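Undergrad: have a look; sequence and predicted model below, questions after that.
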Amino acid sequence: MTSAATTPGARSEFDRDTAVAPAEDGSLTAELSEKWGVGPGLNGGYQLAVVGNAIRAALPAQPDPLVLSAYFLSPAAPGPATVDVTPRRMGRTATVAADLRQGDDVRLTVLATYGDLDTESGDVHTTALPPSLAPLEECVPNTQAPAELRSLVTVMERFDMRFDPACAGWFAGQPSGRGEMAAWFRFADDREPDPVSLLLVLDALPPVTFDLGRPGWAPTMELTAHVRAKPAPGWLRVRHTTRNAAGHLFEEDCEIWDSADRLVAQSRQLARLPR
């Protein structure tokens, strides 16, 4: 274990790089960091977390994401960005539209419903079963991923990921072919998870196509995220699966389980198969 954890709201690396500030025209500004890169672009979950943080800033009475549907329209680049948040329905929960822009280009457009997870019981009742991962000490750390991958995917340096051995064959060029990726997860600086950070974690692991022998960039077209509860402190368990690839596209389903054995977030995305 490393030093004491960084709590949500402290100036961790994630908090610094997803920070937003109000602009005179009513929008929110952000500075997208190259540290969250995937090749020449930026990780989609990182972009979604920036938008999620902007929506939270615009809705102080409804601070938590409940459901978001995001369309990735063009690759984002490091540098200044603007988020426009437009209310669609206000009440106990709030539904808004939001666009992440760089210059005249919309990078990401989102429809989201926010609420206050503190008003819920915090209990998650599910028939789903948590992923059965090997103990941490038996898992394969992301620092053992191929050096070429780590040099291209700088976002991996932001995380401490421990891959279950059954899903880590791709490290050595021996993918299982099952279409599954599962790992223990935390931020490299031990920042504790919160609802907005889960938006990033849903897209943090390498594409599940690596386990199909199809390594490479798999750009997301659309991602729908459900946040079910505030995560307990500690390690998260993250599992991605896919069952179908057709028309150069594949789906990727993700579950995030917290240290209290609760399913706290889910997503499905449609992405392009790596070339």
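TA: Good, I have the coordinates.
Undergrad: from now on I want contacts and neighbour counts done on CA atoms only, so please keep to that.
TA: Fine.
Undergrad: contacts for stretch 127-139?
TA: Identification of contacts with stretch 127-139 by CA atoms under 8 Å, 6 or more residues apart in numbering yields 162-165, 182-184, 237-239, 257, 261-263.
Undergrad: show me where the stretch 1-150 of the chain has helices.
TA: Along the stretch 1-150 of the chain, the segments classed as helices by DSSP state H, counting those that start in this stretch run 13-17, 44-58, 147-152.
Undergrad: alongside the first one, take a look at this:
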Amino acid sequence: TTIRKRGRQVNLIEVELSQRGWVAVTCSVALGPLDAKPPRHQVPLDVCSMAVEPPADAVPVTPDHPLGQVVHVAQGCDMRLDAATPFLVGAEGDPVTRIWLRPFASDEADPDAALLFALMAGDITPPVTMNRGHFGWTPTVQLTTYLRRRPAPGWLRVMASSTVIGDTWFEEDHLIVDANGQVVVQSRQMAMLPLGS
């Protein structure tokens, strides 16, 4: 870990994660104050059209669910997938995934755990490429995540989408709002399609 800059409001830090002597991940982290007041401006967001709480037909992603065996964090939270997700019924559709997330009560009661859970939500959905018939590991090559504010207690609404799915690459954007409709996390990643898909 290297501190690159200490500022009055923002600090810049670089972190390397090594495994067996090789650098596996490098991170550039900008740390500063979170928003606490309502935004000065916000365009209407599609994710806010989702119900604040998951509807009765939302699909629980438990450790026993096929997705729960891939998305292991489902063991540590309550995750519900929109029942209208095309890949759930073997169909194809828009590269958009909608889920509801909530940490378990003990984590939600801990402000720091709730904050880190919201940050993790920026990369928790099944790949949107599954809605286009591309199944398998989609390795993330670059990920940028913005933690905007502390989440209000309750369900997080998550919408992941992609605008371009190429032969090799696709981008995936996550937008996460809390129970009050405030943007908590935004993320964008560049990832690769599964081999042979």
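TA: Great, that's in hand. Keep in mind the model is a prediction, meaning the values are calculated, not measured.
Undergrad: how about TSV for the helices of the stretch 1-150 of structure 1, with mean neighbour count and distance to residue 125 of structure 1 added?
TA: As requested, the helices of the stretch 1-150 of structure 1 are arranged in TSV below (neighbours: other CA atoms under 10 Å; distance: least, CA to CA, whole Å):
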stretch	mean neighbour count	distance to residue 125 of structure 1
helix 13-17	18	30
helix 44-58	25	25
helix 147-152	13	38
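Undergrad: can I get those in JSON lines including distance to residue 81 of structure 1?
TA: Below are the helices of the stretch 1-150 of structure 1 laid out as JSON lines (distance: least, CA to CA, whole Å):
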{"stretch": "helix 13-17", "distance to residue 81 of structure 1": "12"}
{"stretch": "helix 44-58", "distance to residue 81 of structure 1": "10"}
{"stretch": "helix 147-152", "distance to residue 81 of structure 1": "23"}
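Undergrad: quick check: which of those helices is nearest to residue 67 of structure 1?
TA: helix 44-58 (10.5 Å; CA to CA).
Undergrad: residue range for that closest one in structure 2?
TA: Alignment note (TM-score structural alignment): helix 44-58 of structure 1 is unmatched in structure 2.
Undergrad: now stretch 252-261 of structure 1
TA: The aligned range for stretch 252-261 of structure 1 is 172-181, by TM-score structural alignment.
Undergrad: neighbouring contacts of the matching stretch?
TA: For stretch 172-181 of structure 2, the surrounding residues in contact (CA under 8 Å, 6+ apart) are 47-48, 52, 118, 121-123, 127-128, 151-163, 183-191.
Undergrad: all strands for structure 2, in order.
TA: Using DSSP state E, the strands assigned to structure 2 run over residues 2-6, 11-19, 22-31, 59-60, 77-81, 96-103, 140-147, 156-161, 169-177, 183-192.
Undergrad: in JSON lines: these, plus mean neighbour count and distance to residue 132 of structure 2.
TA: JSON lines is the format used below for the strands of structure 2 (neighbours: other CA under 10 Å; distance: least, CA to CA, whole Å):
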{"stretch": "strand 2-6", "mean neighbour count": "12", "distance to residue 132 of structure 2": "41"}
{"stretch": "strand 11-19", "mean neighbour count": "13", "distance to residue 132 of structure 2": "33"}
{"stretch": "strand 22-31", "mean neighbour count": "13", "distance to residue 132 of structure 2": "29"}
{"stretch": "strand 59-60", "mean neighbour count": "20", "distance to residue 132 of structure 2": "19"}
{"stretch": "strand 77-81", "mean neighbour count": "21", "distance to residue 132 of structure 2": "17"}
{"stretch": "strand 96-103", "mean neighbour count": "24", "distance to residue 132 of structure 2": "10"}
{"stretch": "strand 140-147", "mean neighbour count": "16", "distance to residue 132 of structure 2": "18"}
{"stretch": "strand 156-161", "mean neighbour count": "25", "distance to residue 132 of structure 2": "12"}
{"stretch": "strand 169-177", "mean neighbour count": "22", "distance to residue 132 of structure 2": "12"}
{"stretch": "strand 183-192", "mean neighbour count": "21", "distance to residue 132 of structure 2": "14"}
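Undergrad: let's have these in TSV, adding distance to residue 113 of structure 2.
TA: Converted to TSV, those look like this (distance: least, CA to CA, whole Å):
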stretch	distance to residue 113 of structure 2
strand 2-6	24
strand 11-19	21
strand 22-31	17
strand 59-60	22
strand 77-81	12
strand 96-103	9
strand 140-147	14
strand 156-161	14
strand 169-177	16
strand 183-192	14
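Undergrad: contacts only, for the most centrally placed residue in structure 2.
TA: Geometric centre of structure 2, nearest residue: residue 122, 2.2 Å, by CA atoms, centre = their mean. Neighbouring residues of residue 122 of structure 2 by CA under 8 Å, 6+ apart: 145, 174, 175, 176, 185, 186, 187.
Undergrad: can we see that at 6 Å?
TA: When contacts are counted by CA atoms under 6 Å, 6 or more residues apart in numbering, residue 122 of structure 2 touches 174, 187.
Undergrad: map it onto structure 1.
TA: Mapped onto structure 1 by TM-score structural alignment, residue 122 of structure 2 lines up with residue 202.
Undergrad: measure that match to residue 89 of structure 1 for me?
TA: 26 Å (CA to CA, to the nearest Å).
Undergrad: same deal with residue 208 of structure 1?
TA: Residue 208 of structure 1 is 36 Å from residue 89 of structure 1, by CA to CA.
Undergrad: again, but for residue 106 of structure 1
TA: 23 Å.
Undergrad: and for residue 274 of structure 1?
TA: Separation of residue 274 of structure 1 from residue 89 of structure 1 (CA to CA): 38 Å.
Undergrad: likewise residue 28 of structure 1?
TA: When residue 28 of structure 1 is compared with residue 89 of structure 1 (using CA to CA), they lie 20 Å apart.
Undergrad: perfect, that will be all.
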